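In: Show me the folded form of this:
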Amino acid sequence: MPVTSTTRLAVSEAFARRDAAGRRLAEDSERIAQACRDMAARFHRGGKLIVFGNGGAGTDASHVAVEFMHPVIMGKRALPAMALSNDTATVTGVGSREGFAEIFAHQVRHWADPADMALGISPDGGCPNVLRGLETAHELGLFTMALVGGDGGDIARSPAAGHVLIAGSSDPAVVKEIHVTAYHVLWELVHLFFAQSSPRKAPDQEAVR
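Out: Have a look, this model is predicted:
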């Protein structure tokens, strides 16, 4: 069956939507690099990455955590990370007692140390529990970052989100794809800065030849 002009136009438009959102993310390269540099410094101080989100964003949180904890690229160092949506018993237990808006904030409060990092993922920037998790992390002195979509929503406008990366699209599929690209870039650059800032051995630790 021949491809019609209508089909070709639809394919072109689908790629154009993704290209535009990707270019907008690339325009934030300086802020992305600074965030990754700060994250690498926190990993050096013994910090861990705490990631959270709802539904599909919860699977993104798991994806981020496992890539830091068990890198698929041989030779890359494992860095401590955890996804708060993985523990169904805790999520449902906190939700039934304290309300769904507190499921991430409660866990951040009990898991986090000051050197840690919190990454909240929300497709539209309007998830109250992701915002509460970031607010709690901010109050505890953690590095905070949000991956959001659309216009960024309440999360992007909150001072609790120290670093905000926006997938500038109203298409949920495009937002999802840009978020995957964003956290793969984060992973790559964090490792780059982590290696560059690796503390030198003290003289008495150097091997004697």
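In: Every contact and neighbour count from this point should use C-alpha atoms.
Out: Fine.
In: wait, residue 113 sits on residue 46?
Out: No - using Cα atoms under 8 Å, residue 113 makes no contact with residue 46, being 9.5 Å away.
In: Just want to know which of those two has more residues nearby.
Out: residue 113 (16 against 12; other Cα atoms under 10 Å).
In: The more buried one in helix, strand or coil?
Out: coil (DSSP: H, G, I helix; E, B strand; the rest coil).
In: same question, residue 164
Out: strand.
In: Which residue comes closest to it once chain neighbours are left out?
Out: residue 146 (4.9 Å; Cα to Cα, 6 or more residues apart in numbering).
In: Give the full set of residues in contact with that neighbour.
Out: Shown in contact with residue 146 (Cα atoms under 8 Å, 6 or more residues apart in numbering): 119, 120, 121, 122, 155, 156, 161, 162, 163, 164, 165.
In: what number of residues lie near the first one?
Out: Pointing back at residue 119 there. Counted with other Cα under 10 Å, residue 119 comes out at 24.
In: what sits up against the helix or strand where it lies?
Out: Using DSSP states H and E, the element containing residue 119 is strand 117-122. Here strand 117-122 makes contact (Cα under 8 Å, 6+ apart) with 39, 42, 47-54, 57-58, 60-61, 130-131, 133-134, 137, 142-149.
In: Can you list the buried residues in that strand?
Out: Applying a neighbour-count criterion of 16 or more other Cα atoms under 10 Å, one finds 117, 118, 119, 120, 121, 122 buried in strand 117-122.
In: Reformat those residues into JSON lines and put distance to residue 18 next to each item.
Out: As requested, the buried residues of strand 117-122 are arranged in JSON lines below (distance: Cα to Cα, whole Å):
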{"residue": "117", "distance to residue 18": "29"}
{"residue": "118", "distance to residue 18": "27"}
{"residue": "119", "distance to residue 18": "23"}
{"residue": "120", "distance to residue 18": "22"}
{"residue": "121", "distance to residue 18": "19"}
{"residue": "122", "distance to residue 18": "18"}
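In: Following up with a second sequence; could you model it the same way so I can compare the two?
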Amino acid sequence: MTSPVDRIRRNIDASISAKQALAADTATLAVFARAVDTVIARYRAGGRLYIAGNGGSAADAQHLAAEFVSKLARDRAPLPAESLTTDTSILTAIGNDYGFDQVFARQLAGKATGKDVFLGITTSGESPNILQALEQCRRMDIPSIVFTGRSGGRARELADFCLVAPGSATSTIQELHIVMAHTLCECVEAALFAPA
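Out: Okay, the predicted model is just below:
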């Protein structure tokens, strides 16, 4: 049996390797930079950021929305951001009436405008409700970003900016999603607010 110490060392090594792989992936980093520029431009135009995911990625969506509305690392005005994963009445009504695949797309259809931007989080790139949300973004001409993993799945073809986190384990992919999310927020703060 693998000891707890060996297991955590293995997981730390996997996390470090995945982060180093992302740091060396100039193509993905260039896509990240363009995604950041898009979010900044949408905020400057008076837009907002909508975020969605499932399971652990739903928690990450809430986490990131909180960083934008409250702050990441410095005092500043709030930035409008909303996780589409938090309103149980909306989620259950849409899920019951239209199917779980529609829980994010229908919210975008009712809330989002052409000034906004959407960020979907799916470790597989195959979450049906994220794919439907990306399709809705196309119909509404809203730029879309997806944080994903493995091959990027079908989300790679639907998102305007697809950021594939290296790593084979879902947990490692999710760790990189948090690094990307925090860096996105940090970049937006730096661009929109003067240093304290």
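In: on that earlier part again, with structure 2 superposed, average distance for the strand holding residue 119 of structure 1?
Out: Its aligned residues in structure 2 lie a mean 0.4 Å from strand 117-122 of structure 1 after superposition (mean Cα distance after the TM-score superposition for structure 1).
In: Give me the contact list for the next helix or strand after that strand.
Out: Later in the chain than strand 117-122 of structure 1, the nearest helix or strand by DSSP H and E is helix 128-139. Contact partners of helix 128-139 of structure 1, identified using Cα under 8 Å, 6+ apart, comprise 52-54, 100-106, 108-109, 112, 117-122, 143-145, 154-155, 160-161.
In: redo that, cut-off 6 Å
Out: 101, 102, 104, 105, 120, 155, 160 (Cα atoms under 6 Å, 6 or more residues apart in numbering).
In: What is the burial count for the first one?
Out: The criterion is other Cα under 10 Å. On that basis, residue 101 of structure 1 has 17 neighbouring residues.
In: which residue sits closest to it, ignoring its sequence neighbours?
Out: Nearest non-adjacent residue to residue 101 of structure 1 (Cα to Cα, 6+ apart): residue 129, at 4.1 Å.
In: Report the separation between that neighbour and residue 155 of structure 1.
Out: Distance, residue 129 of structure 1 to residue 155 of structure 1, using Cα to Cα, to the nearest Å: 10 Å.
In: These two: who's more crowded?
Out: residue 155 (28 against 21).
In: Was I right to think that one contacts residue 124?
Out: No - contact criterion Cα atoms under 6 Å: residue 155 of structure 1 and residue 124 do not qualify, at 8.9 Å.
In: and the residue nearest to residue 164 of structure 1, that's in a helix?
Out: No - counting by three-state DSSP, residue 146 of structure 1 is not part of a helix but strand.
In: What separation do you get for it and residue 107 of structure 1?
Out: Here residue 146 of structure 1 is placed at a distance of 17 Å from residue 107 of structure 1 (Cα to Cα).
In: any idea what residue 172 of structure 1 aligns with in structure 2?
Out: When structure 2 is aligned by TM-score structural alignment, residue 172 of structure 1 is paired with residue 170.
In: residues near the residue nearest to that match when sequence neighbours are not counted, how many?
Out: In this structure, residue 170 of structure 2 finds its nearest non-sequential neighbour in residue 123, 6.4 Å apart by Cα to Cα, 6+ apart. By the criterion of other Cα under 10 Å, residue 123 of structure 2 has 29 neighbours.
In: wait, residue 123 of structure 2 sits on residue 151?
Out: No - with contact defined as Cα under 6 Å, residue 123 of structure 2 does not reach residue 151; the gap is 9.7 Å.
In: quick one on the thing from earlier: how close does the residue nearest to residue 170 of structure 2 sit to residue 178 of structure 2?
Out: Distance from residue 123 of structure 2 to residue 178 of structure 2, by Cα to Cα: 12 Å.
In: all strands in structure 1, in order from the N-terminus.
Out: 49-53, 81-83, 117-122, 143-149, 163-167 (DSSP state E).
In: so what's the equivalent of residue 194 of structure 1 over in structure 2 closest to, chain neighbours aside?
Out: Under the alignment (TM-score structural alignment), residue 194 of structure 1 pairs with residue 192 of structure 2. Once flanking residues are discounted, residue 192 of structure 2 sits nearest to residue 40: 7.5 Å by Cα to Cα, 6+ apart.
In: And for residue 3 of structure 2, the neighbour number?
Out: 8.
In: Just give me the longest helix of structure 2.
Out: helix 170-192 (DSSP state H).
In: how close does that helix sit to structure 1?
Out: Mean for helix 170-192 of structure 2 is 1.2 Å (mean Cα distance after the TM-score superposition for structure 1).
In: what's next to that helix, contact-wise?
Out: Contacts for helix 170-192 of structure 2 (Cα under 6 Å, 6+ apart): 15, 40, 149, 165, 167.
In: Report the angle between that helix and strand 117-121.
Out: For helix 170-192 of structure 2 against strand 117-121, the angle by axes from the mean of the first three to the mean of the last three Cα atoms, to 10 degrees is 160 degrees.
In: Quick check: buried residues in helix 170-192 of structure 2?
Out: Result for helix 170-192 of structure 2 [16+ other Cα under 10 Å]: buried residues 170, 172-178, 180-182, 184-189.
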